[in-house]
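Undergrad: Got a sequence here, can you model it:
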Amino acid sequence: MSATVVLDRDKLLTARLYAARVRPYLATALFALHVVESRRVPTMAVDRHWRCYVSPLFVARTPVADLAAVWVHEVSHLLRDHHGRGDRFLREHGLTGAAERLRVNIAADCEINDDAYGDGLVRPADAVEPGCLRLPEGQLMEEYLRQFRLGPLTQHLAWLDCGSGADGLDRAWDLGSDGAHGLTEQERDAVRFRVAEGITGRPGTAPKGWRRWAEEVFHPPQPWRELLGAAVRSAVSASGAGDDYTYGRPSRRSAGVPGVVLPALRRRPPRVCVVVDTSGSVSDTELGSALLEVAAIARAVGGRRDLVTVLPCDAAAHRVLTLCRAEDLPLVGGGGTDLRTGFARALRDARRPDVVVVLTDGQTPWPATRPSCRTVVGLFPRPVRWSEQDPDHVPDPPPDWARVVTIGSPGR
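TA: A predicted model of the protein is given here:
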């Protein structure tokens, strides 16, 4: 029977229009998919080159509203790069085989489906959701993969097949990288960026999972950010950071010294000053990255923005800024570099910091002695050291008393 059914393209494309109307931020991606009729596909499936393979029989028997939901589901696999992420996860864990690829497809569906439906988009009766596997909602595919194996709870999902665009395993029906109508890697990235722009440009209209995805498209997670956050957390939690004396609560040692009131040690929230190198050798891209690091540092101290100050510094230290929103900070400068003035200004401030974080390219002299607080240096790498006055100049490396984390890579 399926061989005699003709693909109803009008119905299929009407469903795509419906999907674009109820999920306008996904419209660019939906219309980037090229339809390929295939009687070898159980329902609808995608490959990593942004082709959508469609069963004529499935289109014939499925209502338009349900087809719209499938359109959104399949394009979600591609936008979230489930095939690439699945490849990396299985490779890192030494896993192979079709069964593991089915697990990737199931976990990817759980990531998509927990908040994909509603608001005009119907929920398919057979949608795979975390609750079906007794898993929590709101997690990523990789997190789900660590929490379940194929077994009684998944045996009814053996039919699941969203294609190589969902799990990375090539199918017999795939046209491959040399086939017609596939998107190049640059075109795929451009589509993702346009969709992310649509989501961030209309805050509040997209589910939390999509907002998180859009933020990562603009600012992908970087290993150095985790290292920098860990270094800051280690510094602010170290002995002495955030400690102060108070006479409001006498020390218990006062009992051993009659007639003398000794102060007690009080723990207060630690303060962090971020000194940002704004000299002419630091690019606009690096200054933009510095703003991201300031936001990450605020999260590292528990989200207390009142505990974080920012000090732009080139050859001279500028005004100490209170952190409201990182993107609104005026990073003034553009001259030479001498971060010693930044250290001195930070330590003179009335809100004296417990930790100084320096974001710099390293082309600066450093204080001759260890500052009276802990120091973390976020270093923008330089493949070639240079100086306008002296081409042979090689700047001093950060001192041994600073914890150094390299930000980015020379090939950025």
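Undergrad: For the rest of this, base every contact and every neighbour count on C-alpha atoms.
TA: Noted.
Undergrad: Where do the helices of this structure begin and end?
TA: Using DSSP state H, the helices assigned to the chain run over residues 9-22, 27-32, 56-61, 64-79, 82-92, 98-113, 141-145, 164-167, 185-201, 208-218, 223-237, 284-300, 340-348.
Undergrad: The ones you listed: which one's closest to Arg267?
TA: With Cα to Cα as the measure, helix 223-237 is the member of the helices of the chain nearest Arg267 (10.6 Å).
Undergrad: Second chain to compare with the first, below:
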Amino acid sequence: MTAHAPGALDRGKLFAARLHAARVRPYLATALFALRPVESRQVPTMGVDRYWRCYVSAAFVDRTPVAELAAVWVHEVAHLLRDHHGRGDRVAGERGLTGPAERLRMNIAADCEINDDVYGDGLVCPEDAVTPEKLGLRAGELMEDYLRQFQLGPRLAREAWLDCGSGADGLERPWELGPDGAHGLSEQERDAVRFRVAQGIRGAPGDTPAGWRRWAEEVFHPPQPWRQLLGSALRSAVSASGVGEDYRHGRPARRSAGLPGVVLPSLRRSPPRVCVVVDTSGSVSDAELGSALLEVAAICRALGGRRDLVSVLSCDAAAQTVQPLCRTEGIELVGGGGTDLRSGFARALRMRPDVVVVLTDGQTPWPGARPPCRTVVGLFARTGGSYDEDDPGYRPEVPPAWARVVTIGSASG
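TA: Modelled structure (predicted):
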């Protein structure tokens, strides 16, 4: 290696470590060489931002062996590939996590997700790497899972220096250049890097760790948005065999030719009838009722705009008025008491629909027997974690196995 000025970043050593990382983890090579190094005297070791800049401390590079630097390269690029910054922002919003201490917990949880299987096979594990084993946690879980399993305390005091940058937890650091700074990758470039890495892992998985294989599968098959899932479940239900089908003599069956003098009816499909049961009990919020009205409109679109085929029934402890769908603005959802959707099911089935769609928070008894038609249950997502302020441990019964269940309002469905 060529000599470098005292105090300056030894780029030769840094790039030698990156080359070593690419050799022992060839499926990550595209991502490793996409990182843009930026020298910084403020970053403690190495850290990344969401724009794929890698901030590097010259002193850290000087004192760290090449083999360990290679491991740090892989660790930092893993934060970006696994979208820990975006996931950190989402989980902070969902769980109300604020402040640097909570972001440090996210960084540690993200490190646990990465470090449980990233080392070995030519990549040394740094002595101070945070692993699930060191925290007494089970390996193989995700950042969101680990966040629920530990709190900051004396045993984690020595990790307070830990700072992998906003690329690890979503919280911008003072030394970062931000969205308008130089050397960053555009959103399209970042997505292209992820796709190429995932493509390489799927094409030749070999001895790739399970965590990376799982990640690659999610890049190719990301979780579907809940509205698409609800529409898919509804389309599957209304197109199933026996739904909206009946025998008619309008067009004779082809088998009539084999029976002279006998006209057999043919099986014809008519548009399916859908009854939407909306949970209007006191435990359902106004926002959730608003979501229910949006879903009613989406269900109508899934049926080709045939509003005459959709009826809406509001239900709390007792089934209320059944309303034909004219427009969602005119639907009056009445209720506010306790919940017992069994009465809603009974009222809906008297209308002999082909499909019943139930929109609820799940805090209800369910019918003991399978209804004689297809059933789709849309569950309102509860991001706060508790259904009952008086009993934080309460969880409602899960819907029966005969219902197709979709979570409404979650990012991943």
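Undergrad: still on that earlier bit, which one of the helices of the first structure is the most hemmed in?
TA: Most buried of the helices of the first structure, by mean neighbour count (mean count of other Cα atoms under 10 Å): helix 164-167, with a mean of 29.
Undergrad: which residues of the second structure does it align to?
TA: With TM-score structural alignment applied, helix 164-167 of the first structure matches the range 166-169 in the second structure.
Undergrad: The matching stretch vs the first structure, average offset?
TA: Following the fit onto the first structure, the mean deviation recorded for stretch 166-169 of the second structure is 0.9 Å by mean Cα distance after the TM-score superposition for the first structure.
Undergrad: ok so, going back, so for Asp174 of the first structure, which of the helices of the first structure sits nearest?
TA: Nearest of those to Asp174 of the first structure, taken as Cα to Cα: helix 164-167 at 8.0 Å.
Undergrad: picking that back up, and the helices of the first structure as JSON lines, adding distance to Arg403 of the first structure?
TA: As requested, these are arranged in JSON lines below (distance: least, Cα to Cα, whole Å):
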{"stretch": "helix 9-22", "distance to Arg403 of the first structure": "49"}
{"stretch": "helix 27-32", "distance to Arg403 of the first structure": "43"}
{"stretch": "helix 56-61", "distance to Arg403 of the first structure": "59"}
{"stretch": "helix 64-79", "distance to Arg403 of the first structure": "37"}
{"stretch": "helix 82-92", "distance to Arg403 of the first structure": "29"}
{"stretch": "helix 98-113", "distance to Arg403 of the first structure": "37"}
{"stretch": "helix 141-145", "distance to Arg403 of the first structure": "31"}
{"stretch": "helix 164-167", "distance to Arg403 of the first structure": "40"}
{"stretch": "helix 185-201", "distance to Arg403 of the first structure": "35"}
{"stretch": "helix 208-218", "distance to Arg403 of the first structure": "27"}
{"stretch": "helix 223-237", "distance to Arg403 of the first structure": "7"}
{"stretch": "helix 284-300", "distance to Arg403 of the first structure": "15"}
{"stretch": "helix 340-348", "distance to Arg403 of the first structure": "15"}
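Undergrad: Select, out of these, the one closest to Pro42 of the first structure.
TA: Closest to Pro42 of the first structure of those is helix 56-61 (Cα to Cα; 7.5 Å).
Undergrad: Mean deviation, that closest one versus the second structure?
TA: Here the mean offset of helix 56-61 of the first structure against the second structure after fitting is 1.2 Å, by mean Cα distance after the TM-score superposition for the first structure.
Undergrad: The host helix or strand of Glu295 of the second structure packs against which elements?
TA: Per DSSP states H and E, Glu295 of the second structure falls inside helix 286-302. The helices and strands touching helix 286-302 of the second structure, judged by 3 or more Cα pairs under 8 Å, 6 or more residues apart in numbering; DSSP states H and E, are helix 226-238, strand 274-279.
Undergrad: C-terminal to it, what's the next element?
TA: Later in the chain than helix 286-302 of the second structure, the nearest helix or strand by DSSP H and E is strand 310-315.
Undergrad: other SSEs contacting that following strand?
TA: strand 274-279, strand 319-324, helix 341-349.
Undergrad: Could you tell me where the second one falls in the first structure?
TA: Right, the one you point to is strand 319-324 of the second structure. With TM-score structural alignment applied, strand 319-324 of the second structure matches no range in the first structure.
Undergrad: What is that strand packed up against?
TA: When contacts are defined as 3+ Cα pairs under 8 Å, 6+ apart, strand 319-324 of the second structure sits against strand 310-315, helix 341-349.
Undergrad: again with the first one
TA: The helices and strands touching strand 274-279 of the second structure, judged by 3+ Cα pairs under 8 Å, 6+ apart, are helix 286-302, strand 310-315, helix 341-349, strand 355-360.
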